[in-house]
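Visitor: here is a sequence with its predicted model. Questions after.
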Amino acid sequence: MLLLIQYTLIFASVLILVALGGCFSEHSGVINIGLEGIMVMGALGGALMMKFLPAGTSAPVIILLVVLASILLGVIYSLLLAVAAINFKADQTLVGTAMNLLGTAAATVFVKAMNTAESVDNVSSTIQYIEPKKAFLVNIGSFEFNWFMLLAFVALVLAYITLYKTRFGLRLMACGEHPQAADSVGINVYKMRYAGVLISGMLGGLGGIVYITAGVSEWKFENGVAGFGFLALAVMIFGQWKPTRIALAALLFGLFRALANVYTGFDFLTALQLPSNVYNMLPYIISLIVLAFTSQHSRAPKAEGVPYDKGMR
């Protein structure tokens, strides 16, 4: 049971971070379908930092540098969406889809090229981070606490305060509801939308490194992030674009994802003799069922996905 809680919390942490990222972007009026690609880029940045950090680096420094590398690469990659959607008024769904395809492909090519340069016999897209990963873990009895769990909780609290208790957050949401009205009172809609997309890149990139370090000490980048970016979008929609509800939805989906790792520890689940792939599919099946029954009552920001034209009223 303790192992189930452990995996639920770490997978929920991934979903909270990435879904909050999507929440900020969509509250600003930009649909971010590209969270999957952003996660891959963030994971790549963090994994490379862990790979090339010198041996003997202290745990706090490892945590800080890995988090910063993931955030930086996630933000840089999210600029593709920001420039295309805000400056060039491109179709946001198509841009996000292209980012997802490009993210996994680019990371795979880069890691294979890097591994080949180090050893001609190594053409895999795998990066190992066995020792650096230990900096994120603290054993509390038989429970393995991960500092990313605390980071996700802090991000959740800050997201709630930012969106509902600060001038910036209220202005950001105004740009996603009625950008023309926001512009009429002096709010720069373009800057607010840039801020929303870049925050989503920051949180999405961070979610990527959390995901690839959850329970494993190496990652094969041609696998991407197994659809977790889309699962985070489902969490965001189910959570009605509100941080507190997103957290509850993330715990639910995280629980079903955790079952794939620990189902053998439960006799009644083992007795069912279901293939392990069924448990891997569970969170995605649940997301389809949940969205089928709840999406018609969802209330997305009114102006999301609509390119802002200053001349329109």
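Guide: Good, I have the coordinates.

Visitor: alpha carbons only for contacts and neighbour counts from here, please
Guide: Fine.

Visitor: list the buried residues of the one helix or strand Leu44 maps to.
Guide: Taking DSSP states H and E as the definition, one finds Leu44 inside helix 35-52. Of all the residues in helix 35-52, those buried under the rule 16 or more other C-alpha atoms under 10 Å are 35-51.

Visitor: now Met281: how far from Gly227?
Guide: Per C-alpha to C-alpha, to the nearest Å, Met281 is found 11 Å from Gly227.

Visitor: do Ala69 as well
Guide: 22 Å.

Visitor: ok, Leu72 next?
Guide: In terms of C-alpha to C-alpha, Leu72 sits 22 Å off from Gly227.

Visitor: quick check: what element follows the helix holding Leu44 along the chain?
Guide: helix 59-82.

Visitor: same for that following helix, what does it pack against?
Guide: helix 35-52, helix 92-118, helix 189-212 (3 or more C-alpha pairs under 8 Å, 6 or more residues apart in numbering; DSSP states H and E).

Visitor: and the last one, what other elements does it pack with?
Guide: Put plainly, it is helix 189-212. With 3+ C-alpha pairs under 8 Å, 6+ apart as the test, helix 189-212 has helix 2-28, helix 35-52, helix 59-82, helix 167-177, helix 179-184 packed against it.

Visitor: one more to weigh against that first structure:
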Amino acid sequence: MWELLIIIVPSAIAYTMPLLMGALGGLYSERSGVTNLCIEGLMLFGCFASAATIVKLQAIPGFSFNLAIVIGIVVAMLASTLLAALHAIASINLKADQTISGTAINMLSSALSLFLAQTITGSGNITVVRAVIRSDVPILSKIPVIGPLFFSETYWTTWICIAVWVISYFLLYKTSFGLRLRACGEHPSAVASAGVNVHKMRYIGVLTSGFLSGLGGACILVTYAGEYNAGSGINGLGFLAIAALIFGQWKPLGILGSTAFFGLCMTIANIGRILPAFSGIPMAVLGAFPYIATLIALVFSSKKSAAPLASGQPF
């Protein structure tokens, strides 16, 4: 059992972090009152942008590998933020149907990233020569039981994502900014009467969703994926992030728990086929396990939905 945990837990953490960033991005947007169904497209575009940037930089003789990774992640966040701006303009300024706008962004992201990838490589796939290397956390990795599970062989991007989650929790629940943002998603008319610019707050929420989703897409690339694949994209992880947002009841703590659950499901689906403990389960069942678990989780969580009251309603 211990050997099984040593394999599963670090991998589950790696799968959890991109989901956590995507779900957090959706949280900012929907708490501001804008329904965001384009997390999939934003994460996909972030994955593509980081892959293209890293490959181009690594082709420069003598260019630092670590610096290329960092620049690639930053470019991913900025590129997804620009794409999210289209959703913000359509939803806030033009008062378009937010569900249709999100769907359109997903389609645009898929088509645009495929076209650009084919232009760059000819095949549509962009493979990063090297990605982030796992390493132990000094001192903490030596703690009995906890150390080998959570602090041994981790990615440094994991700690960035955890820091973002902590900052987000503080911003949303311990600051006046967070209070205004959440109020815009509940009673925008009351907030506007108090002198708060609702459109500005919603723009911040949507652009932040793009920023964090881009980080999630880049984390997929530089940790376990290692390439942008035009055929498979990000395998629906953006939609799983939306499901985690709903399952987590639009709250940071709930999102952390739900993304950890879905990350574990993704781990079982991806590495379960090589583990003796899961050898008797057909591969098709293992592959479908995360999505089956998502449906079951949403069935139980939908009865007590805590969605923002004004989410999806133009102002």
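Guide: Done, it's in. Model, not experiment: these values are computed from the prediction.

Visitor: returning to what we had before: just tell me which of the helices and strands packed on helix 59-82 of structure 1 ends up closest to Ala292 of structure 1.
Guide: helix 92-118 (20.2 Å; C-alpha to C-alpha).

Visitor: deepest in the core, which of the helices and strands packed on helix 189-212 of structure 1 is it.
Guide: The highest mean neighbour count among those, using mean count of other C-alpha atoms under 10 Å, belongs to helix 35-52: a mean of 29.

Visitor: against structure 2, where does it fall?
Guide: Counting by TM-score structural alignment, helix 35-52 of structure 1 pairs with residues 39-56 of structure 2.

Visitor: the matching stretch: how far from the chain's middle?
Guide: Stretch 39-56 of structure 2 sits 12 Å away from the centroid of its parent chain (C-alpha atoms, centre = their mean, to the nearest Å).

Visitor: mind putting the helices and strands packed on helix 59-82 of structure 1 in CSV, distance to Ala234 of structure 1 included?
Guide: Output for those, formatted as CSV (distance: least, C-alpha to C-alpha, whole Å):
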stretch, distance to Ala234 of structure 1
helix 35-52, 12
helix 92-118, 15
helix 189-212, 14
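
Visitor: nearest to Ser25 of structure 1, of those helices?
Guide: Nearest to Ser25 of structure 1, of those and by C-alpha to C-alpha, is helix 189-212 at 4.3 Å.

Visitor: the closest one: which residues count as buried?
Guide: Quick answer for helix 189-212 of structure 1 (16+ other C-alpha under 10 Å): 189-190, 192-212.

Visitor: now stretch 8-18 of structure 1 on structure 2. Mean distance?
Guide: Superposed on structure 2, stretch 8-18 of structure 1 shows a mean distance to its aligned partners of 0.6 Å (mean C-alpha distance after the TM-score superposition for structure 1).

Visitor: list of residues touching that stretch?
Guide: 35, 39, 146, 148-149, 152-153, 155-156, 200, 203-208, 210-211, 214, 228-229, 231-232, 235, 246-247, 250-258 (C-alpha atoms under 8 Å, 6 or more residues apart in numbering).

Visitor: 6 Å instead, please
Guide: If you take C-alpha atoms under 6 Å, 6 or more residues apart in numbering as the criterion, stretch 8-18 of structure 1 is touched by 149, 152, 203-204, 207, 210-211, 232, 247, 250-251, 254-255, 258.

Visitor: measure Glu218 of structure 1 to Lys242 of structure 1 for me?
Guide: Relative to Lys242 of structure 1, and taking C-alpha to C-alpha, Glu218 of structure 1 is found at 33 Å.

Visitor: neighbour count for those two, which is higher?
Guide: Lys242 (20 against 15; other C-alpha atoms under 10 Å).

Visitor: mind telling me what that one corresponds to in structure 2?
Guide: So Lys242 of structure 1 corresponds to Lys251, using TM-score structural alignment.

Visitor: and for Ile130 of structure 1?
Guide: So Ile130 of structure 1 corresponds to Val129, using TM-score structural alignment.

Visitor: distance of Thr223 of structure 2 relative to Ala288 of structure 2?
Guide: 22 Å.

Visitor: which of these two has more neighbours?
Guide: Thr223 (22 against 13).

Visitor: report the buried residues of stretch 221-233 of structure 1.
Guide: Phe221, Glu222, Gly224, Val225, Phe228, Gly229, Phe230, Leu231, Ala232, Leu233.

Visitor: pretty sure the second one contacts Thr108?
Guide: Yes: applying C-alpha atoms under 6 Å, one finds Glu222 of structure 1 in contact with Thr108, separated by 5.2 Å.

Visitor: quick check: the corresponding residue of structure 1 for Ala88 of structure 2 vs Ile33 of structure 1, distance?
Guide: Matched across to structure 1, Ala88 of structure 2 falls on Ala82, judged by TM-score structural alignment. Applying C-alpha to C-alpha, the value for Ala82 of structure 1 to Ile33 of structure 1 is 12 Å.

Visitor: over to Met50 of structure 1?
Guide: Taking C-alpha to C-alpha, one finds Met50 of structure 1 at 28 Å from Ile33 of structure 1.

Visitor: ok, now Asn223 of structure 1?
Guide: Going from Asn223 of structure 1 to Ile33 of structure 1 by C-alpha to C-alpha gives 18 Å.

Visitor: and Leu291 of structure 1, by the same measure?
Guide: For Leu291 of structure 1, the distance to Ile33 of structure 1 - C-alpha to C-alpha - is 16 Å.

Visitor: these two: which is more packed in?
Guide: Shown here are Leu291 of structure 1 and Ile33; by other C-alpha under 10 Å, Ile33 has more neighbours (22 against 16).

Visitor: mind checking the SS state of the more buried one?
Guide: Put simply, Ile33 of structure 1 is coil when judged by DSSP: H, G, I helix; E, B strand; the rest coil.

Visitor: let me see the contact set for it.
Guide: Gly96.

Visitor: with the one 5 residues further on instead?
Guide: Ile38 of structure 1 makes contact with Gly74, Gly204, Gly205 under the criterion C-alpha under 6 Å, 6+ apart.

Visitor: change it to 10 Å
Guide: Listed by C-alpha atoms under 10 Å, 6 or more residues apart in numbering, the contact set of Ile38 of structure 1 reads 18, 32, 44, 70-71, 73-78, 96, 99-100, 102-104, 200-208, 229.

Visitor: same check on Phe45 of structure 2?
Guide: Applying C-alpha under 10 Å, 6+ apart, the residues near Phe45 of structure 2 are 39, 51, 76-77, 79-81, 83, 106, 108-114, 210, 213-214, 217-218, 228, 233-234.
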